[in-house]
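Novice: Sequence unavailable; structure follows:
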């Protein structure tokens, strides 16, 4: 059943989010479809508590949708099948956004900081995202208990470091799908020796969301 959205009372929306030009946008609602209510709830929670809990900066409040939610959502079309493991999940970006959009998939959030683990547990429970497992630890510390069909990461480390830490978690046919910035191509070139060592090949893809927004750059690493 498709969940219908109700008109929002502006007094219920966190103050920072009220100034976000994309908040309440019909284009955003159409983009997320029947997953919009959960994604919106998470965006509001992030805007309300994110700065206080050190998850986002105060200057980012007016761009929560573009900078964080839509940027995270852009990775979804590239996630293939199977278990998704989000490394260094932090605020839940992209992990909680991905889990909200793909309720049929198992999503494992790996985060070493206790206060962020607590946030992930609280946020997933409050938003009603029940297809996530939260693990405290670094990637190299959970390799005995996690096997990933797809690994995601956003703003965690350079590609060469991510390959070193995360390749042992990959299933035999697994892949890594990383959110990166404008220098993704240069970063991928610098990681060529790490890729070769772990028998991975990489490509940079552009992932669009809404018209008029800069595409997100996605680096996909697959088995050679």
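Specialist: Done, it's in. Just so it is clear, the model here is predicted, and its values are computed rather than measured.

Novice: only C-alpha atoms for contact and neighbour calcs from this point on.
Specialist: Noted.

Novice: Check which helix or strand the spatially closest residue to residue 94 that is not a sequence neighbour maps to.
Specialist: Spatial nearest neighbour of residue 94, excluding adjacent residues (Cα to Cα, 6 or more residues apart in numbering): residue 72 at 4.5 Å. Using DSSP states H and E, residue 72 sits in helix 71-73.

Novice: Moving along the chain from that helix, name the first helix or strand you hit.
Specialist: Taking DSSP H and E, what comes next after helix 71-73 is strand 84-87.

Novice: Which of the residues in the biggest strand by length in the chain are classified as buried?
Specialist: Longest strand in the chain by number of residues (criterion: DSSP state E): strand 170-180. Across strand 170-180, burial judged by 16 or more other Cα atoms under 10 Å covers 170, 171, 174, 175, 176, 177, 178, 179, 180.

Novice: Which secondary structure elements does it sit against?
Specialist: strand 148-154, strand 216-223 (3 or more Cα pairs under 8 Å, 6 or more residues apart in numbering; DSSP states H and E).

Novice: Dump those strands to CSV, plus distance to residue 51 and mean neighbour count.
Specialist: Formatted as CSV, the helices and strands packed on strand 170-180 follow (distance: least, Cα to Cα, whole Å; neighbours: other Cα atoms under 10 Å):
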stretch, distance to residue 51, mean neighbour count
strand 148-154, 18, 25
strand 216-223, 23, 22
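
Novice: Redo those as JSON lines? Include distance to residue 129.
Specialist: Formatted as JSON lines, the helices and strands packed on strand 170-180 follow (distance: least, Cα to Cα, whole Å):
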{"stretch": "strand 148-154", "distance to residue 129": "18"}
{"stretch": "strand 216-223", "distance to residue 129": "24"}
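
Novice: Among those, which comes closest to residue 62?
Specialist: For residue 62, the closest of those is strand 216-223, at 18.6 Å, according to Cα to Cα.

Novice: want to compare, so here's the second one:
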């Protein structure tokens, strides 16, 4: 077992998650591709491969207990965080990965092909102008500017009873206060992410009924 697998398994244990050996192997294979492609494509500012395990893999896995049933789209997914991680560990879940950055989408298509990730679709498009003939039960974001921007740019993609699932750092008091009147906060959950300093919160939003 190399240092990356040791660190990942430690994080999974700390998060009290139950992942199969196959799921762990798929996440580690993704990590290997991310490290390799990052050297040429600058997919993430994190350069250290071991730090990537903490700050990208374990951080993304921390929201898995909150991912429910129904098609999911990860908006502004970057190199696939948390969306590709969700697709790798939840083969039963249909996941769309949307980003406007061509290099990041090429990387995601390479991951999809290399690891045979049949339950994910990569969309190279600007979020606010993408108009598919469908909606999603779950919309995730990890590095989106503000909650109100996330809602404004992606609300046309959310199904009537769907949820926005936004990963945030500090408790976003000001961002919540700026949300539009027809959006309600369903839940804000503090997350403890092993190996990561600073506060983490998961914000769940939906349309007011």
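Specialist: Okay, I see it. Just so you know, these numbers come straight off a predicted model, no measurement behind them.

Novice: hmm, back to that, which residues of structure 2 does the longest strand of structure 1 align to?
Specialist: Mapping strand 170-180 of structure 1 onto structure 2 (TM-score structural alignment) gives residues 158-168.

Novice: The matching stretch vs structure 1, mean deviation?
Specialist: Compared with structure 1 after fitting, stretch 158-168 of structure 2 has a mean deviation of 0.6 Å; criterion: mean Cα distance after the TM-score superposition for structure 1.

Novice: could you measure the residue nearest the centre of structure 1 against residue 48 of structure 1, distance?
Specialist: The centre of structure 1 sits closest to residue 94, judged by Cα atoms, centre = their mean, with a distance of 0.6 Å. Going from residue 94 of structure 1 to residue 48 of structure 1 by Cα to Cα, to the nearest Å gives 18 Å.

Novice: for residue 221 of structure 1, same thing?
Specialist: 35 Å.

Novice: now residue 15 of structure 1
Specialist: Taken as Cα to Cα, the span from residue 15 of structure 1 to residue 48 of structure 1 is 8 Å.

Novice: Check residue 108 of structure 1 too.
Specialist: Counting by Cα to Cα, the gap from residue 108 of structure 1 to residue 48 of structure 1 is 24 Å.

Novice: Out of these two, name the residue with the larger neighbour count.
Specialist: Remark: of residue 108 of structure 1 and residue 48, residue 108 carries more neighbours, 24 against 17, as counted by other Cα atoms under 10 Å.

Novice: give me every residue that touches the more buried one.
Specialist: Residues in contact with residue 108 of structure 1 (Cα atoms under 8 Å, 6 or more residues apart in numbering) are 83, 84, 85, 86, 95, 132, 133, 134, 135.

Novice: Any of those residues buried? List them.
Specialist: Buried among those by 16+ other Cα under 10 Å: 83, 84, 85, 86, 95, 132, 134, 135.

Novice: ok, the aligned residue in structure 2 for the first one - contacts?
Specialist: Using TM-score structural alignment, the partner of residue 83 of structure 1 in structure 2 is residue 71. By Cα under 8 Å, 6+ apart, residue 71 of structure 2 lies in contact with 93, 94, 95, 96, 136, 137, 138.

Novice: Can you show me which of the residues you listed carry over to structure 1?
Specialist: By both residues aligned by TM-score structural alignment, their matches' Cα atoms under 8 Å, those still in contact after alignment to structure 1 are 93, 94, 95, 96, 136, 137, 138.

Novice: will you turn these into TSV that also has distance to residue 181 of structure 2?
Specialist: Shown next, in TSV, are these (distance: Cα to Cα, whole Å):
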residue	distance to residue 181 of structure 2
93	31
94	30
95	29
96	28
136	21
137	20
138	20
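
Novice: Residue 138 of structure 1 corresponds to which position in structure 2?
Specialist: Per TM-score structural alignment, residue 138 of structure 1 is aligned with residue 126.

Novice: how many neighbours does residue 119 of structure 2 have?
Specialist: Residue 119 of structure 2: 16 neighbours (other Cα under 10 Å).

Novice: one step back: any idea what the residue nearest to residue 94 of structure 1 aligns with in structure 2?
Specialist: Match for residue 72 of structure 1 (TM-score structural alignment): residue 60.

Novice: residue contacts, that match?
Specialist: Residue 60 of structure 2 neighbours (Cα under 8 Å, 6+ apart): 81, 82, 85, 86.

Novice: picking up where we left off before, show me which of the contacts of residue 108 of structure 1 is closest to residue 26 of structure 1.
Specialist: Using Cα to Cα, these come closest to residue 26 of structure 1 at residue 95, 23.9 Å.

Novice: Just to check, that closest one is in contact with residue 107?
Specialist: Yes: judged on Cα atoms under 8 Å, residue 95 of structure 1 makes contact with residue 107 at a distance of 7.1 Å.

Novice: Identify the contacts common to these two.
Specialist: 85, 86.
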